[in-house]
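Peer 1: no FASTA, just this:
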């Protein structure tokens, strides 16, 4: 796991460089948040977890 991406209990702002490093597609970043609302971010997270699988998601979190 990259040293500049440390998971914390609460969500953290994303700057353009961090987003560009970890995202394959352009998205909106507003005041450090990807997309506009918590619901939009949570839906994207659900979709990514669905695509990656929960077992792999937990391994990524542990890393």
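Peer 2: Good, I have the coordinates. These figures come from a predicted structure and were not determined experimentally.
Peer 1: going forward, measure contacts between C-alpha atoms and count neighbours the same way
Peer 2: Will do.
Peer 1: Count the residues that sit near residue 54.
Peer 2: 13 (other CA atoms under 10 Å).
Peer 1: er, residue 19 I mean
Peer 2: 17.
Peer 1: which of the residues in the one helix or strand it maps to are buried?
Peer 2: Using DSSP states H and E, residue 19 falls within helix 16-22. By neighbour count on 16 or more other CA atoms under 10 Å, the buried set for helix 16-22 is residue 19.
Peer 1: which parts of the top helix by length along the chain are buried?
Peer 2: In the chain, taking DSSP state H as the definition, the longest helix is helix 38-52. Neighbour counts over helix 38-52 (16+ other CA under 10 Å) mark no residue as buried.
Peer 1: ok, structure two:
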């Protein structure tokens, strides 16, 4: 069960990274600095979630 949680964290992380990339690109295209910053924040959050999933999976091996 814990391994599933690790995979879920990784999936959420990847989703947030993609969402952040879209927001960042949209912010750049529309010259909307807040949206661009929000995209970078989402990407960072996604990277942390991905690493959290890696740690959970490693601990459950």
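Peer 2: The structure has been received and is ready for your questions. Note that the coordinates shown come from a computational prediction; the quantities given were computed from them, not determined experimentally.
Peer 1: TM-score for the pair, please.
Peer 2: Remark: TM-score between the superposed chains equals 0.30 [TM-score structural alignment, normalised by the length of structure 2]; 24 aligned residues with a CA RMSD of 3.0 Å.
Peer 1: follow-up on the earlier one: going on from the longest helix of structure 1, what's the next piece of helix or strand?
Peer 2: For helix 38-52 of structure 1, the following helix or strand on the C-terminal side (DSSP H and E) is helix 54-62.
Peer 1: Check the secondary structure at residue 14 of structure 2 for me.
Peer 2: What DSSP: H, G, I helix; E, B strand; the rest coil gives for residue 14 of structure 2 is helix.
Peer 1: Run a quick neighbour tally on it.
Peer 2: Residue 14 of structure 2 has 19 nearby residues by other CA under 10 Å.
Peer 1: What sits closest to it if chain neighbours are left out?
Peer 2: Using CA to CA, 6 or more residues apart in numbering and skipping residues adjacent in sequence, the residue nearest residue 14 of structure 2 is residue 46, 5.9 Å away.
Peer 1: got the contact list for the one you found?
Peer 2: 12-17 (CA atoms under 8 Å, 6 or more residues apart in numbering).
Peer 1: correct me, but residue 21 of structure 2 touches residue 39?
Peer 2: Yes - in this structure, residue 21 of structure 2 is within contact of residue 39 by CA atoms under 8 Å, at 5.9 Å.
Peer 1: Compare the two (neighbour count), which wins?
Peer 2: residue 39 (24 against 19).
Peer 1: Three-state assignment for the more buried one, please.
Peer 2: Recorded secondary structure, residue 39 of structure 2: helix (three-state DSSP).
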